[in-house]
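[1] Pasting a predicted model and its sequence here:
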Amino acid sequence: MCGFSGFWSIKNSDFDFNQILSDMGNAIKTRGPDSSGTWSDDENIGLVHRRLAIVDVSAAGHQPMHSSSQRYVIAFNGEIYNHLELRAELEAITPRNWLGHSDTETLLAAIEQWGLFQTLIKTTGMFALALWDRDTKQLQLARDRFGEKPLYYGWQNGCFLFGSQLNALRAHPNFAPEINRDAITLLLRHNYIPAPYSIYKDIYKLLPGTIMTLNSSLEQTTDIYWSAKDTMAQAAANLCTLPAAEQLQQLEQTLKNVVKGQMAADVPLGAFLSGGVDSSLIVALMQAQSNTPVKTFSIGFDDKRFNEAEFARAVADHLGTEHTDLYVTAEDALAVIPKLADIYDEPFSDSSQIPTYLVSKIAKQQVTVSLSGDAGDEVFCGYNRYILTARTWHKLSRIPVVLRKMAAWCLTAIPIKVWNALSVLVPARWRLSNMGDKLHKAALVLPSKTIEQLYLGLVSHWQNPESVVLNSKEPLTALTDPKRKANFLDPILQMMAQDTLSYLSDDILVKVDRAAMAVSLETRVPFLDHKLFEHAWRLPMAMKIKGSKTKWCLRQILYKYVPEHLIERPKMGFAVPLDTWLRGPLKAWADNLLAEQRLQQEGFFDVTKIRKMWLEHLSGKRNWQYQLWDILMFQAWYEKYHK
């Protein structure tokens, strides 16, 4: 796990390459605090690498690294879990004199033997890389299959810039970007900016599973070496027909192999443990294959609504891990907020970014690598919203759209405070807290014409962000672009695919990568092994859902290691009490960022709408915590980088 950056200049050969590259590398120092290296040549191209040494911590793993023939130079961020198998395959072709045992050296040898495209098809891992071919004078950028590791790129005043984070690009003297208002609409809808867009015009994120090539004629081409969309479609069309018991046995063995492979490291290793199904299963399989207690980490909150630490402790005690949990106060969590703009360096407003950073900080005190249970929900159908949305659509789709539009109008015609007053007349088992607020939100998605529209509406923070962001047009994404979106007849598969193509890559993985890298911690996600992913998508739905139980197959495997009663409980998520914080300890901070005059001067948002929402939230009339957090995270980022 590391960070890298670089640039290719076509206009200016008078740059002080060493100084500029050093500045770009220092901007992402937390991604690689162990060492740094720069390289440049007379083609006006340069690379800088910041190293967090994980495999082969010796100087033999130093980057940028040259291939044995000196043809290729690489800057690489990530881990290739099967690199020893690749070495054995290469040795069978031609015996080699290896300088060390780093996966980067293996990768370069493989590229010389098979080329980049075929090499990446053979790899199992998470990565982003920049590869310079000294013979053909071409630059290639590549990213792993799911986008676990980030990679930005774009032209700025005659320079092609690229790097792990925007902070590195900002350090280049030619970096003078324009804020992309269209991207702000995506932030408001999703709480993240999905690839290929970034907050800046002309700066992009490389899509997962993709190789981008820039040749000496400055022609840019893109090749897809692996497609999640195609993989899901092919697997779902070729479902496993073995008896359930054999499917479970195969799945357990596959999971064991993946976890064992991701436990390889020359530095201390541990795991995040929330006590839920996914993280508990990863830790259980780690402990089953370890001769010593696995180090596990969790954080707790005094607020019972958000505290899972006691459940994690119970699982840890049962498995016999070396567990560390730390109860953090509201003040501890609030202290993270001023750091968020630095940590994420692009507007990002998934509020679970706060506890993710805190648990990463705790883990880093003892380990350098931590495995996580992320992606279990997307890969094995773990979100309750999949079932609820499918059931809702089954009923809604029978009602003509015109009648649903009328119903929506009726719901919103009655003020929220009136609905709340009427809620006392509803039987207790059907009564909703803040019923008016929920009914008004439900009215927004009632007219949906397809389940895709319904699901997008349900998971959107802002239903019409173009009406809030001035002079903007919401771009097409993997959820709305016919060329990129998945198409499944099964509504649950469709929702899983949508989350995989956007939410997983652009929210979950971004959140974890930036939070962990801020404290120089490598994170690994076993559920995103691509062979395991293919395996999971070949499992029939009956292996994933039984009645109202999600992730059924994972639960059956987990219960071989952990008693059911330690796991079965309502799902909490990794949240913080934003609603009350915004009315309390964060009020002054938010008031400043949402000041009417300030919003008018900056000119990004409809001031009237934002101020109305803020005042409604402060009064308790509405709970606009997520919508406001989107705005606040943009405002805090803008204040940091553009004031």
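    It's in.

[2] alpha carbons only for contacts and neighbour counts from here, please
    Will do.

[3] For the residue sitting nearest the centre point of the chain, which non-adjacent residue is closest in space?
    For the chain, Leu509 is the residue whose C-alpha lies nearest the centre (C-alpha atoms, centre = their mean; 1.9 Å). Leaving aside its sequence neighbours, Leu509 sits nearest to Glu148 (C-alpha to C-alpha, 6 or more residues apart in numbering; 5.6 Å).

[4] would the one you found count as being in a strand?
    No: if the criterion is DSSP: H, G, I helix; E, B strand; the rest coil, then Glu148 is coil and not within a strand.

[5] another structure for you, compare them:
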Amino acid sequence: MSGLSGWIGYGASAADNQGVIEKMAGPLARFDGHAVQTAPLARAALALAAPEGSALLYRHEGVALALWGNVALRDQALLAQAGEQGLGQTLVDLWRRAPQAVCEALHGAFALAIVDEKSGEALLATDRMATFPLSWRLAGETLVFGTTMDAIGLHPATPHEIDPQGLYNYVYFHMIPGPATVHKHVQRLQPGYCLTYRQGRVETKPYWNMDFTHGEGAGESFGTLKEEFKSLLRSAVAEAAEGTQIGAFLSGGTDSSTISGMLTQVLGKPAKTYSIGFEAQGYDEMEYARIASRHFGTEHHEYYVTPDDVAAAIPQVAAVHDQPFGNASALPAYYCARMARADGVTRMLGGDGGDELFGGNERYSKQHVFAIYDRVPAVLRKGLLEPVVFNFPAGDAIKVVRKARSYIEQAKVGMPARLETYNLLGRYGAAQVFTDDFLKSANLGDPLACLERDYGRSEAKTLINKMLALDFKITLADNDLPKVVRSCELAGMDVAFPFLNDALVAFSGRLTPQQKLNGTQLRWFFKEALKDFLPMEIITKEKHGFGLPFGVWLQGHPQLQALATDSLSDLRQRGIVRPEFIDQLLGQHLKEHAGYHGTMVWVLMMMEQWFRQRPQA
């Protein structure tokens, strides 16, 4: 993965700052080993580590720029200028004229930092989907930043301090929604956001927002959109595959199959594809990956993850994340990327983003069904339906009545809180999980406040588009992208996401709500447009993915049991989780339903493993 780090507003000389920036640069390349470049100034410094072709470090007369990513300039005048004087100087000149214009000019996945010690100004930015993360902290007049928070904690002005709210939100979401982090005073830039720094003051604001206006209007014909979509998709895959030894994740789902098939077309030869399987009933999807591979003629590679693999990789997966991260799919993603790296592949293509752009998540159709209730006249709902359903004699014993009650109860919960109706922490109860002292330092309403803030940020008018906009942030930027990017970093692998190509993202905004969710039919346009490309078994299969059978394996694997028990035993000493809850979780709960309660074991175990990798935390 690599990345960048640096600061502005601290130091006495470039020589003095060299040692500090070298220390901060240490975490950037600790897993993938890319060469580190540094640019120390008297009152600022930058460090950068990235694969060749993805790194630009520029320094001239008190100004330094670090750009990490695979970016392009679409503006012809800027392209010409960059050809004459170099990309670094071109971007600095543009920044001086119009800071936000720099971000708008860059297309692709990137993290950017510009510091000018003479004027006391700086700019930080991440791409439109926050594919490449960038965190920051202001301490007095010193702005410290990095693509890993570990680098920020190594600066003398910004030592880390754990934020209990971050830990609470982690257990609630199994990740920590930005802009907050697990560290006090450290924040992450949101997707499509930039930060400007002037003489000790900072301001963050969006330079890009998803535009649904066109799609929520008249829309366009299916035939025209279909051909444009396939052309944009092919271009996005070709751009992501350029100049590298390329491979693709292939789970057998719609998105990974599409990317793998398009990659074979682009290359003009069988693409290298990689799949992970599990020897556990109900979890193995390898047959669908084989169907896709046969259909497109890919050079396919498989690996079956074992419980021993899980036990061996848990500490490593915890270590590569700069804050607690509980998505168990990170582990199979790591083994998949590691298999490809051993095969000589240097960049993997992931299918992430397809669901969030084109309407593929099951919750979209479920919420559509709940929203129907809102359209029933209030007088009918409150005067007839609800009294009949909730006062029906012996209703608890009648299945159809119980279902009706459950439906109405959920439908009456407003969005986006309704998305968390079955939240795991909510089911246990925060007071049953956390100690009293810990709960005094956390706001239990903060998780839903985070959702409401992000849900309300979109200007979309329709339910499906408001959910998609929320998922760009919560599902992609906070969860799925860190999972894949960090897992690939651990394997020494670069990764790209063709569906998140700027042109494809903009195209998806032009689709009508019905083209994304046709009644309860998910991703209608996508499947119709590709039904002559994808095998029918893939189009009609139920969504699955790289789910990990951790809870099931935990029941019968001594090494996993020992690791989980040891981790949760140490966690109970931190005063965060009630010891009696841990006892109940490892005893009664797992015996009752290993798959369900195993998720909480994983979340708590990964939190403890993250603490162990960072003794200073």
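    Okay, I see it. Here the structure is a predicted model, which means the values were calculated and not measured.

[6] Does the residue nearest to Leu509 of the first structure touch Gly125 like I think?
    No: with contact defined as C-alpha atoms under 8 Å, Glu148 of the first structure does not count as touching Gly125 (9.2 Å).

[7] which element is the counterpart of the residue nearest to the centre of the first structure in the second structure on?
    Aligned counterpart of Leu509 of the first structure in the second structure: Leu481 (TM-score structural alignment). Assessed by DSSP states H and E, Leu481 of the second structure sits inside helix 481-490.

[8] moving C-terminal of that helix, what's the next helix or strand?
    Heading C-terminal from helix 481-490 of the second structure (DSSP H and E), you reach strand 494-496.

[9] Where in the first structure does that next one fall?
    Following TM-score structural alignment, the aligned partner range for strand 494-496 of the second structure in the first structure is 522-524.

[10] For that stretch, give me every contacting residue.
    Contacts of stretch 522-524 of the first structure with the rest of the structure, by C-alpha atoms under 8 Å, 6 or more residues apart in numbering, involve Met1, Gln262, Thr368, Val369, Ser370, Leu371, Ser372, Val512, Asp513, Ala516.

[11] Can you flag the buried ones in the residues you listed?
    Met1, Gln262, Thr368, Val369, Ser370, Leu371, Ser372, Val512, Asp513, Ala516 (16 or more other C-alpha atoms under 10 Å).

[12] In the second structure, what residue corresponds to the fourth one?
    Read that as Val369 of the first structure. Mapped onto the second structure by TM-score structural alignment, Val369 of the first structure lines up with Arg347.

[13] just checking, that match touches Gln245?
    Yes: between Arg347 of the second structure and Gln245 a contact is recorded at 6.3 Å, counting by C-alpha under 8 Å.

[14] now for Met541 of the first structure: what does it line up with in the second structure?
    Correspondence of Met541 of the first structure to the second structure, assessed by TM-score structural alignment: Pro513.

[15] Mean distance between the match of strand 494-496 of the second structure and the second structure after superposition?
    When the second structure is superposed, stretch 522-524 of the first structure averages 1.3 Å from its matched positions, counting by mean C-alpha distance after the TM-score superposition for the first structure.

[16] list the buried ones in that stretch?
    Buried positions in stretch 522-524 of the first structure, judged by neighbour count with 16+ other C-alpha under 10 Å: Glu522, Thr523, Arg524.

[17] Give me the neighbour count for the residue nearest to Asp75 of the second structure when sequence neighbours are not counted.
    Nearest non-adjacent residue to Asp75 of the second structure, counting by C-alpha to C-alpha, 6+ apart: Ala105, 7.1 Å away. By other C-alpha atoms under 10 Å, 15 other residues sit near Ala105 of the second structure.
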